[in-house]
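**Q** build me a model from this:
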Amino acid sequence: MKLGHRLTVATGSALLTAAVITSPAAFADGTASADMSRSAFRAQASAAGLTAMEATTLQNEVDTMLAKDGGRQTAANEIRYADGRLLLPLPGEKYARELGTSGDTSAAAHTCTYQALCGYSGANYTGAEREWFSCTFHQKPSGWTSGGSWYNNQTRGRVGNWYNANKQWVGSTPPAPYGTKHGQWRGIGYVKPC
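**A** Next comes the predicted model:
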């Protein structure tokens, strides 16, 4: 093989590698990585029927949560963490939902993913939804200081535990599946889904 041909192959491989590294990656669940641009999130919001003002309002809410609690934005209304995710309701809707699903606000039903312990910022499973999966201490979202609700959708029989800001046990959920439409985040600092 001639040197010129090897250089061409090497250059082509380097360009292909660079293209793969700089293009938005996708997770196994189909969500885009943090490399997804704000314009793509705005396009998602538009496809969900939001006006430009509503999309800006939603992005500002996501930015506020990212600044307070960290994480990685993976959809117009979703933030992913190593231990789960946070879904925000779209402007004008009471219940958080994945984009692409219908926004039925007529019934108070949880949307908690199976094998997760979920908290909601509002009563009756309304407002932001935080899902926790791993059996470790997870800080509750900033701003959840009163009211709210929760659903234990872990494997049957498993309990979730609530702790104060000093990680002292406060109480447990009944065995899964079980939830309460009227909970209380006051006094809770950490959640441990096991």
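
**Q** going forward, measure contacts and count neighbours with C-alpha atoms only.
**A** Will do.

**Q** helix or strand right after the longest helix along the chain?
**A** Secondary structure of the chain read by DSSP state H shows that its longest helix is helix 3-22. Along the chain past helix 3-22, the next helix or strand (assigned with DSSP states H and E) turns out to be helix 38-47.

**Q** which parts of that next one are buried?
**A** Across helix 38-47, burial judged by 16 or more other Cα atoms under 10 Å covers F41, R42, A43, Q44, A45.

**Q** wait, which of those residues is closest to Y163?
**A** Taking Cα to Cα as the measure, Y163 lies nearest F41 of those, at 34.7 Å.

**Q** separation between the closest one and T74?
**A** Remark: distance between F41 and T74 (Cα to Cα, to the nearest Å) = 8 Å.

**Q** related to what we said a few turns ago, in CSV: the buried residues of helix 38-47, plus distance to A14.
**A** Output for the buried residues of helix 38-47, formatted as CSV (distance: Cα to Cα, whole Å):
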residue, distance to A14
F41, 30
R42, 32
A43, 31
Q44, 32
A45, 35
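
**Q** quick one more, to check against the first:
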Amino acid sequence: MIETLDHVHTLTRTGVHPASRRSTRRTHAPVGRPARPRVPTDGAPSDLAPRAQRTAPVLPAPQPSPDGFGLDLGAQAGPWLVTYVRRRIASNAACCWATPDESLVIELLASEILTNAVIHGPAGGDVVVRTAYREGTFSVAVSDQSTELPVLRDPHPTATSGRGLHVVDSSAAAWGIDPSATGKTVWFTFRLARGYGTHARQR
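**A** Predicted coordinates for the structure are as follows:
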């Protein structure tokens, strides 16, 4: 019986153990099933390495509102800043007749660029936030003291970060970066369906 099972087991002094089956060992992924990513010596899968990226548009930031509809806030970067300021921005947008849905989108986009300013700017640095409203378009501009320009990355599907500017790029009417000698300003504009004053021009 042992001879007939010689290709499956080998008999040792301590018992029966599986024998290596070199002839049936697979050296590649089965047909129709994707191969697993190779893991380098540092333990990180190679396909989690940085992927393609493109530079954000460099454009001048919008000018302040001529009729006073806007915020002008300055504070030190900190974890509290994003939550507080994004709510002020949403409230300011609502005062310009943004709908609740529009205010929510503006708050989300503002949160993304505020978070970048806090995380990537110098610790304890100054952050200045300005909003403006002009002819149906609401704008948000966030200035920090970092001269490093942000880029749009192509994150891996399993990555938990790196998509913030893609949200801004896909949802804002326009956006860009305005660099300066002391830092940069990241801004976006959002077109309101029935912003303050637009109903009068539509008659």
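
**Q** overlay the chains and give the TM-score.
**A** Remark: TM-score between the superposed chains equals 0.27 [TM-score structural alignment, normalised by the length of the first structure]; 84 aligned residues with a Cα RMSD of 5.1 Å.

**Q** other residues contacting the longest helix of the first structure?
**A** By Cα atoms under 8 Å, 6 or more residues apart in numbering, no residue outside helix 3-22 of the first structure reaches it.

**Q** just checking, D72 of the second structure touches V129?
**A** Yes. Taking Cα atoms under 8 Å as the contact criterion, D72 of the second structure and V129 are neighbours in contact, 5.8 Å apart.

**Q** of these two, which one has the most company?
**A** V129 (23 against 11; other Cα atoms under 10 Å).

**Q** for the more buried one, which non-adjacent residue is closest in space?
**A** Spatial nearest neighbour of V129 of the second structure, excluding adjacent residues (Cα to Cα, 6 or more residues apart in numbering): V142 at 4.6 Å.

**Q** now do the SS call for that neighbour.
**A** V142 of the second structure carries the three-state label strand when classified by DSSP: H, G, I helix; E, B strand; the rest coil.

**Q** I'd guessed it sits against E112; true?
**A** No. Proximity of V142 of the second structure to E112 does not meet the contact threshold set by Cα under 8 Å, at 10.4 Å.

**Q** neighbour count winner among the two?
**A** Summary of the neighbour comparison: V142 of the second structure and E112, criterion other Cα under 10 Å, with V142 having more neighbours (24 against 18).

**Q** so what's the residue nearest to V129 of the second structure up against?
**A** When the contact criterion is Cα under 8 Å, 6+ apart, the partners of V142 of the second structure are I113, L114, A117, V127, V128, V129, R130, T185, V186, W187.

**Q** which among those gets closest to V82 of the second structure?
**A** Nearest to V82 of the second structure out of these is L114 (Cα to Cα; 5.8 Å).

**Q** which residues does the longest helix belonging to the second structure contact?
**A** Taking DSSP H as the assignment, the helix of the second structure that covers the most residues is helix 100-120. Here helix 100-120 of the second structure makes contact (Cα under 8 Å, 6+ apart) with 77-79, 81-83, 86-87, 89-91, 93-94, 127, 140, 142-144, 146, 164-165, 167-168, 172, 186-187, 190, 192.

**Q** are any of those residues buried, and which?
**A** Neighbour counting with 16+ other Cα under 10 Å marks 77-78, 81-82, 86-87, 89-91, 93-94, 127, 140, 142-144, 146, 164-165, 168, 172, 186-187, 190, 192 as buried within the contacts of helix 100-120 of the second structure.

**Q** in strands only, show me those residues.
**A** Among those, the members falling in strands (DSSP state E) are V127, V140, V142, S143, D144, V186, W187, F190.

**Q** can I get those residues in TSV including distance to V16 of the second structure?
**A** As requested, these are exported to TSV (distance: Cα to Cα, whole Å):
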residue	distance to V16 of the second structure
V127	71
V140	73
V142	71
S143	71
D144	69
V186	69
W187	71
F190	73
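
**Q** would you map the helices across the second structure?
**A** If DSSP H is used as the criterion, the helices of the second structure fall at 79-95, 100-120, 164-171, 198-201.

**Q** how many residues are close by the nearest residue to P179 of the second structure once chain neighbours are set aside?
**A** Closest residue in space to P179 of the second structure, ignoring its immediate chain neighbours: T185 at 6.2 Å, by Cα to Cα, 6+ apart. By other Cα under 10 Å, the residues close to T185 of the second structure number 27.

**Q** mind checking the end-to-end distance for stretch 59-79 of the first structure?
**A** One end of stretch 59-79 of the first structure sits 11 Å from the other (Cα to Cα).

**Q** any idea how far A93 of the second structure is from V142 of the second structure?
**A** The gap separating V142 of the second structure from A93 of the second structure is 16 Å, by Cα to Cα.

**Q** thanks a lot, catch you later.
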